[in-house]
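Enquirer: below: sequence and its predicted model.
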Amino acid sequence: MERIGFALPVSGPWARPENVRRVATRAEELGYDSLWTFQRLLYPVGHQMGPIYRSVHDPLITLAHVSGLTREIELGVAVVNAYVPPVLLAKELATLQTLSGGRVLAGVGLGWLEEEFQATGVGFEARGRRGEEYVELLRACWNSDPVEYKGEFYQVPASHLDPKPETAPPVLLGGAAERALRRAGRLADGWVSASRENLDTIDEKISVVRAAAEEAGRDPATLRFVVRGVTKVRLERGGPLTGTYAQIAEDVAELFAKGVTDVFHDLNFDPEIVTASPTEAMARAEEALEILAPSRPGEFGAE
């Protein structure tokens, strides 16, 4: 199944409450399949990560806000990092899953900014092993009663953790290294790409995930492969998902042909959006939201 989503305005000056609400409600009206957020806890002084990460709303609170304004569109986070305690995240996601009517897509990442781990009191080392326990514990919290877990990194005494969601949220793992891709195939319900992913070769990453799923006795056809579309509307072609609306639409179709199941357009990662005035940024975003809508395939003309 091919699905198209749109990222909520969560980064920079345009990430205003009225803009978040406008994008959420209009995206659902236009037939988008999903809304997305991402996490950046802090921006260390002296780092050069660019304007995209300088000021970012909390991803789950933002999704909770728009869940009450929408009815059917899926609510995805790409991603929450593993410095958030898994039991706490399990509780938050279970509540959001219940209140939203089962629309949550739970992206989880190992994290890459060491200062965020320092600030939350979590070790930065052995993140791969930590990530495996993380997924196991999330699912235990949603599916077991009582919950009891004894691992290398996490220990939960036999406890009731209720209420349970009627359906556990799908867990999508991030990561680009082969070990991370294979972990997603073995453990997760899918894989979500990073903002710097080379989309020209994404089919190779998908093949690794699918192969690992098959080796683990899982059906790779059930997995979701989600691309964060770092979408930049420009007059000239500048690489995948950068160019005219017609070119961007062609790129989305090519991604689906390579095995991607979900593409969401994320204008938060366009420097021209996050550094523009809130009014200009929202005007450009609304145009993109309308023209790139799933209900408008093949209507791009020669833009």
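Expert: Happy to help now that I have it.

Enquirer: from here on, just use CA atoms for contacts and neighbour counts.
Expert: OK.

Enquirer: assign the residue lying closest to Glu92 once chain neighbours are set aside to helix, strand or coil.
Expert: Leaving aside its chain neighbours, Glu92 sits nearest to Leu60 (8.0 Å; criterion: CA to CA, 6 or more residues apart in numbering). Assigned by DSSP: H, G, I helix; E, B strand; the rest coil, the conformation of Leu60 is helix.

Enquirer: longest helix of the protein?
Expert: The longest helix of the chain (DSSP state H) is helix 127-143.

Enquirer: presented hereafter is structure B, for comparison with structure A:
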Amino acid sequence: MAEPMRIGLHALGIGAGARRAVIDAVAVGAEAGGFATLWSGEHVVMVDRPASRYPYAADGRIAVPAAADWLDPMIGLAFAAAATSTIGIATGILLLPEHHPIVVAKQVASLDVLSGGRFTLGVGVGWSREEFAALGVPFERRAARAEEYVAAMRTLWRSEVASFSGEFVRFDSVRVNPRPAHRVPILLGGNSDPALRRVAAFGDGWYGFNLDGVAEVAERLAFLETLRPGLAGLRIAVALRDPSPSDLPALAALGVDELVLVESPPDDPALATKWVADLAARWFATPGR
């Protein structure tokens, strides 16, 4: 009998999910409840009146208020990892072109070692021109920058003494230790055709976000299969706009490995414990799981 689809939880790092006690409660409860992965996303800065269009909502606006607390996902996930022992941890997603790849490689390896090889790196190219401007990083050619940064990080993780020469980053005969405890999978975010071309070209998997049900997942995976026949070892994780346990069989049939629930925990840690237990009861009681 095939293994049931994994279910992840994207609930940490923002608002109540940025509080230490809530992180502990959700992480411990998610591990006990059977969730596969704890996901956390990133924005370094937010602005009150963005001109950039948010690509994951029909109205082009992100639902998270600009004034909300938003943790650095690497730091927040380190706390989640420390509170647990087996559940996976993943960025969903880290905006790779906004960061120096040597620093990210060091952070990823450190977190992977400290978590015992539980880390997955989800990355994206970003959509907020205002955020790139604040960080002093060119918005143009951010996809090419991300691809090169992934290659540079893989070089650092693979080689004891590493050298790399590219358009955006160069280093010669450097050591970046520790190296990861396992081969860290790199999942690429984004739902557009160009995003899926990047998945096919250099990703270990895809994190599709806020998709409009099973039908959109099927359409996007059909396009991805034209680029990577049979999905060729890709790890597929998706978050749906309005998921239901009844979606699980159809998603599994499409080759989805993990359905990620995007939820917001309550402010009170005791209520957060019950909240995650109730989520687990709903999703893991599904027939066939």
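Expert: Perfect, I can see it now. Computed from a predicted structure; not experimentally measured.

Enquirer: can you list contacts of the longest helix of the first structure?
Expert: If you take CA atoms under 8 Å, 6 or more residues apart in numbering as the criterion, helix 127-143 of the first structure is touched by 82, 86-87, 89-91, 94, 109-110, 147-149, 151-154, 161, 164-165, 168, 171, 180, 183, 187-188.

Enquirer: just the buried residues of these.
Expert: 82, 86-87, 89-91, 94, 109-110, 147, 149, 161, 164-165, 168, 171, 180, 183, 187-188 (16 or more other CA atoms under 10 Å).

Enquirer: among these, which lie within helices?
Expert: Counting by DSSP H, those contribute Pro86, Val87, Leu89, Ala90, Lys91, Ala94, Ala180, Arg183, Leu187 to helices.

Enquirer: how close does the corresponding residue of the second structure for the fourth one sit to Ala27 of the second structure?
Expert: With TM-score structural alignment as the criterion, Ala90 of the first structure lines up with Ala105 in the second structure. Here Ala105 of the second structure is placed at a distance of 24 Å from Ala27 of the second structure (CA to CA, to the nearest Å).

Enquirer: now what about stretch 163-174 of the first structure, what contacts it?
Expert: With contact meaning CA under 8 Å, 6+ apart, stretch 163-174 of the first structure is reached by 78-79, 93-95, 97-98, 102-110, 135, 139, 141-143, 180-181, 184, 188-194, 224.

Enquirer: can you map out the helices along the second structure?
Expert: Going by DSSP H, the second structure shows helices at 20-33, 73-82, 101-114, 129-135, 142-158, 193-202, 213-227, 248-254, 269-284.

Enquirer: redo those helices as CSV? Include distance to Val64 of the second structure.
Expert: Listed next are the helices of the second structure as CSV, based on distance: least, CA to CA, whole Å:
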stretch, distance to Val64 of the second structure
helix 20-33, 18
helix 73-82, 16
helix 101-114, 25
helix 129-135, 15
helix 142-158, 23
helix 193-202, 23
helix 213-227, 21
helix 248-254, 27
helix 269-284, 20
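
Enquirer: nearest to Ile62 of the second structure, out of those?
Expert: Ile62 of the second structure sits nearest to helix 129-135 of all the helices of the second structure, at 13.6 Å, using CA to CA.

Enquirer: Val77 is in contact with the residue nearest to Glu92 of the first structure, correct?
Expert: Yes - the pair Leu60 of the first structure / Val77 is scored as a contact, 7.4 Å apart, by CA atoms under 8 Å.

Enquirer: what touches both of those two?
Expert: By CA under 8 Å, 6+ apart, the residues touching both Leu60 of the first structure and Val77 are Thr37.

Enquirer: for Glu116 of the first structure, which residues are in contact?
Expert: Counting by CA under 8 Å, 6+ apart, Glu116 of the first structure has contacts Leu41, Leu42, Tyr83.

Enquirer: typo on my end, it should be Ala78 of the first structure
Expert: Trp36, Thr37, Phe38, Gln39, Ala106, Gly107, Val108, Gly109, Gly174, Val192.
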